[in-house]
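Participant: mind folding the following:
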Amino acid sequence: MSAPFPAPFDGRSQPLDGVQARVLATLMEKSRTVPDSYPLTLNSLVAGCNQKSSREPVLQLSEGEVQEALDGLRRRALVVEIGGARVARWEHNFPRGVGVPDQSAVLLSLLMLRGPQTAGELRINAERWHRFADISSVEAFLDELAERSDERGGPLVALLPRAPGARESRWAHLLCGAPQLPEAAPASAPAPAGGALPDRVQALEAEVAALRATVHRLCEQLGLDAAGA
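Facilitator: Here you go, the predicted structure:
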């Protein structure tokens, strides 16, 4: 009797926690960037999770925390333990476990490792993992992930509101549930009607008044009409 097909991944009802996301994305990264060292031992995986480059945020996870995350991911068929002669190794089951093509798995992993990014940033950061033809192809996979139907587990990414001063909006993954949006800065209170002008304007007005007085004195000394000064 064949094993039942795993239920579609749903980050809304059963989201990953932050450590699970880091572990899963690190396995995905190392399978692409250092295939000769893959699958990973627990020690190698801990080092990959805690590296300071290409990580946002930088974490300091213990072996126990990573092992606990692996156990949780294994129960959800997202990682597999490979028994070895001396030490166990781990590999991801990301595309099949989440139900996405390899290109989408790459984008989701980058978002888990580096945080929200624009489509252009994702294309650049994916260069060692998968070479996307252009930004449009990245956006096509992101749109597909954002429009994922409820029958397939719902959306896996969302386009965030454009930050003040930013030229483009950034994408965030939803594997850990809805992303935490930064709180908007409180609006400045309007200046009261008839209130004092800013200090700089007051200083300029004082300087103009002093210049006027100087002009008047010069005109008087030269016997000129100071009425227009």
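Participant: CA atoms for contacts and neighbours, from now on please.
Facilitator: Will do.
Participant: quick one: buried residues of the longest helix seen in the chain?
Facilitator: When the chain is scanned for its longest helix (criterion: DSSP state H), the result is helix 199-222. Within helix 199-222, the residues that count as buried by 16 or more other CA atoms under 10 Å are H216.
Participant: which strand or helix spans P155?
Facilitator: For P155, there is no enclosing helix or strand under DSSP states H and E.
Participant: what's around it, how many residues?
Facilitator: Counted by other CA atoms under 10 Å, the residues lying close to P155 total 22.
Participant: V106 too?
Facilitator: V106 has 23 neighbours, counted by other CA under 10 Å.
Participant: not counting its neighbours along the chain, what's nearest the residue nearest the centre of the chain?
Facilitator: Centre of the chain computed as the mean C-alpha position; nearest residue by CA atoms, centre = their mean is P116, 1.8 Å away. Leaving aside its sequence neighbours, P116 sits nearest to A172 (CA to CA, 6 or more residues apart in numbering; 4.6 Å).
Participant: show the contacting residues for that neighbour.
Facilitator: Applying CA atoms under 8 Å, 6 or more residues apart in numbering to A172 gives the contacts L111, G115, P116, Q117, V157, A158, L159, L160, P179.
Participant: show me where this structure has its strands.
Facilitator: Under the criterion DSSP state E, the chain contains strands at 40-41, 79-82, 89-92, 157-159, 171-173.
Participant: point out the most buried one among these.
Facilitator: Most buried of the strands of the chain, by mean neighbour count (mean count of other CA atoms under 10 Å): strand 171-173, with a mean of 25.
Participant: buried ones in stretch 35-47?
Facilitator: By neighbour count on 16+ other CA under 10 Å, the buried set for stretch 35-47 is Y38, P39, L40, T41, L42, S44, L45, V46.
Participant: got a list of what the first one touches?
Facilitator: When contacts are counted by CA under 8 Å, 6+ apart, Y38 is found next to K30, S31, E91.
Participant: here's the other one to compare against:
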Amino acid sequence: MDISLNSHEARVFGVLIEKGYTTPDQYPLSLNAATNGCNQKSNRDPQVDFSEAEVRIALQGLRMKGLIGGSMQTGSRVEKYRHNAREILKVGERAIAVLAELLLRGPQTAGEIRTRAKRMRDIPTLEDLAQLLAELEAAGFVREVPGGRATKYKQSLCGTLHPDGEPEPVAPPERPAERLAGARPSPMDAPTASSAPAAPPEELAERVETLEAQVAELQTTVARLVAELGA
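Facilitator: Presented below is the predicted three-dimensional model:
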């Protein structure tokens, strides 16, 4: 299924899914509640500051794609919105929770996804998560992020929301000889008398004069001690 969302629609869609799981008593969401959910600081990457007008436009776009529906509850003049992810995406509850987590927080490792999605739906093991990711990947909703040291996964509904970054640089493996050479200085690197720069004659003369004065002082001290002991 080919679904393409802009960054505002992706955030709003993720919020509607999340709140349906985490705050069912306050679901479906009003425009104000959806806006607050988009702008909250926890469990969000990137953090945003959407206006209600921007969220309203995103809701209209999602409604046109069939991903959400609106309703007016009895005795209320405020329209409220709920997602249609199960009906449109044709995947299970836990897979929808994984997708929402990736929409809201960007690329993550399997361990991060399992831990963070737990607030919506429990995923008992990493093997269970692997099956969910495979299901979402087969449907075209999730894919692996290229490069990097640890395998990460990202949502595929909005390409501009979390663009792929440059792969992490990986240093080539160090050979044992290079490791030893780096840990132990080579004899060729040790300074030698011939390679040391020669001091100017004036500096040498000053050093000699200082040493001679120190020797003379020591000789005087020794002579005094000998005289005292002899007495």
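Participant: so after superposing, what's the score?
Facilitator: The pair, once superposed, lands on a TM-score of 0.70 when counted by TM-score structural alignment, normalised by the length of structure 1; 178 aligned residues with a CA RMSD of 2.6 Å.
Participant: quick revisit: for D17 of structure 1, find the nearest of the strands of structure 1.
Facilitator: Nearest of these to D17 of structure 1, taken as CA to CA: strand 171-173 at 12.5 Å.
Participant: distance to A203 of structure 1 for the strands of structure 1 - can I get that in JSON lines?
Facilitator: Shown next, in JSON lines, are the strands of structure 1 (distance: least, CA to CA, whole Å):
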{"stretch": "strand 40-41", "distance to A203 of structure 1": "67"}
{"stretch": "strand 79-82", "distance to A203 of structure 1": "67"}
{"stretch": "strand 89-92", "distance to A203 of structure 1": "66"}
{"stretch": "strand 157-159", "distance to A203 of structure 1": "46"}
{"stretch": "strand 171-173", "distance to A203 of structure 1": "47"}
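Participant: who wins for proximity to S137 of structure 1 among these?
Facilitator: Of all the strands of structure 1, strand 171-173 sits nearest to S137 of structure 1, with 14.7 Å by CA to CA.
Participant: read off where the closest one ends up in structure 2.
Facilitator: With TM-score structural alignment applied, strand 171-173 of structure 1 matches the range 153-155 in structure 2.
Participant: mean per-residue distance, that stretch to structure 1?
Facilitator: Once fitted to structure 1, stretch 153-155 of structure 2 is off its aligned match by 0.6 Å on average (mean CA distance after the TM-score superposition for structure 1).
Participant: just give me the neighbour total for the residue mapped onto V91 of structure 2 from structure 1.
Facilitator: In structure 1, V91 of structure 2 lines up with V100, judged by TM-score structural alignment. Using other CA under 10 Å, V100 of structure 1 has 21 other residues around it.
Participant: ok, now how distant is V100 of structure 1 from L222 of structure 1?
Facilitator: To L222 of structure 1, V100 of structure 1 is 88 Å away according to CA to CA, to the nearest Å.
Participant: what is the nearest of the buried residues of stretch 35-47 of structure 1 to L61 of structure 1?
Facilitator: So of the buried residues of stretch 35-47 of structure 1, ranked by how close each gets to L61 of structure 1 (CA to CA), first place is V46, at 6.8 Å.
Participant: could you measure from the aligned partner of the closest one in structure 2 over to L99 of structure 2?
Facilitator: Aligning on TM-score structural alignment places V46 of structure 1 opposite T35 in structure 2. Relative to L99 of structure 2, T35 of structure 2 is positioned 20 Å away (CA to CA).
Participant: what do you get for N43 of structure 2?
Facilitator: According to CA to CA, N43 of structure 2 stands 14 Å off from L99 of structure 2.
Participant: quick one, helices of structure 2?
Facilitator: Using DSSP H, the helices of structure 2 run over residues 7-22, 31-39, 52-64, 85-89, 93-105, 110-116, 126-139, 176-183, 201-230.
Participant: the third one against structure 1, how far on average?
Facilitator: With mean CA distance after the TM-score superposition for structure 1, helix 52-64 of structure 2 departs from structure 1 by a mean of 0.6 Å once superposed.
Participant: check the second one too.
Facilitator: Its match in structure 1 and helix 31-39 of structure 2 itself, once the structures are fitted together, sit a mean 0.5 Å apart by mean CA distance after the TM-score superposition for structure 1.
Participant: contacts for that helix?
Facilitator: The set of residues external to helix 31-39 of structure 2 that reach it, using CA under 8 Å, 6+ apart, is 11-12, 15-16, 47-52, 55-56, 79-81.
Participant: and the two most separated of these?
Facilitator: Greatest spacing in these, by CA to CA: Q47 and E79 (25.7 Å).
Participant: which residue lines up with A58 of structure 2 in structure 1?
Facilitator: Under the alignment (TM-score structural alignment), A58 of structure 2 pairs with A69 of structure 1.
Participant: with F141 of structure 2 instead?
Facilitator: By TM-score structural alignment, F141 of structure 2 lines up with L156.
Participant: got it, and D49 of structure 2?
Facilitator: Under the alignment (TM-score structural alignment), D49 of structure 2 pairs with Q60 of structure 1.
Participant: residues contacting R11 of structure 2?
Facilitator: R11 of structure 2 neighbours (CA under 8 Å, 6+ apart): C38, L103, L104.
Participant: hmm, 10 Å instead?
Facilitator: By CA atoms under 10 Å, 6 or more residues apart in numbering, the contact set of R11 of structure 2 is 5, 34-35, 37-39, 44-46, 48, 50, 55, 58, 100, 103-105, 158, 161.
Participant: what sits up against stretch 163-173 of structure 2?
Facilitator: Taking CA under 10 Å, 6+ apart as the rule, stretch 163-173 of structure 2 contacts G106, P107, V145, P146, G147, G148, R149, A150, K154.
Participant: the first one: neighbour count?
Facilitator: Right, G106 of structure 2. 20.
Participant: from H173 of structure 1, how far out is the residue mapped onto it from structure 1?
Facilitator: Counting by TM-score structural alignment, G106 of structure 2 lines up with G115 in structure 1. In this view, G115 of structure 1 and H173 of structure 1 are 8 Å apart by CA to CA.
Participant: who touches both of these two?
Facilitator: L108, S109, P179.
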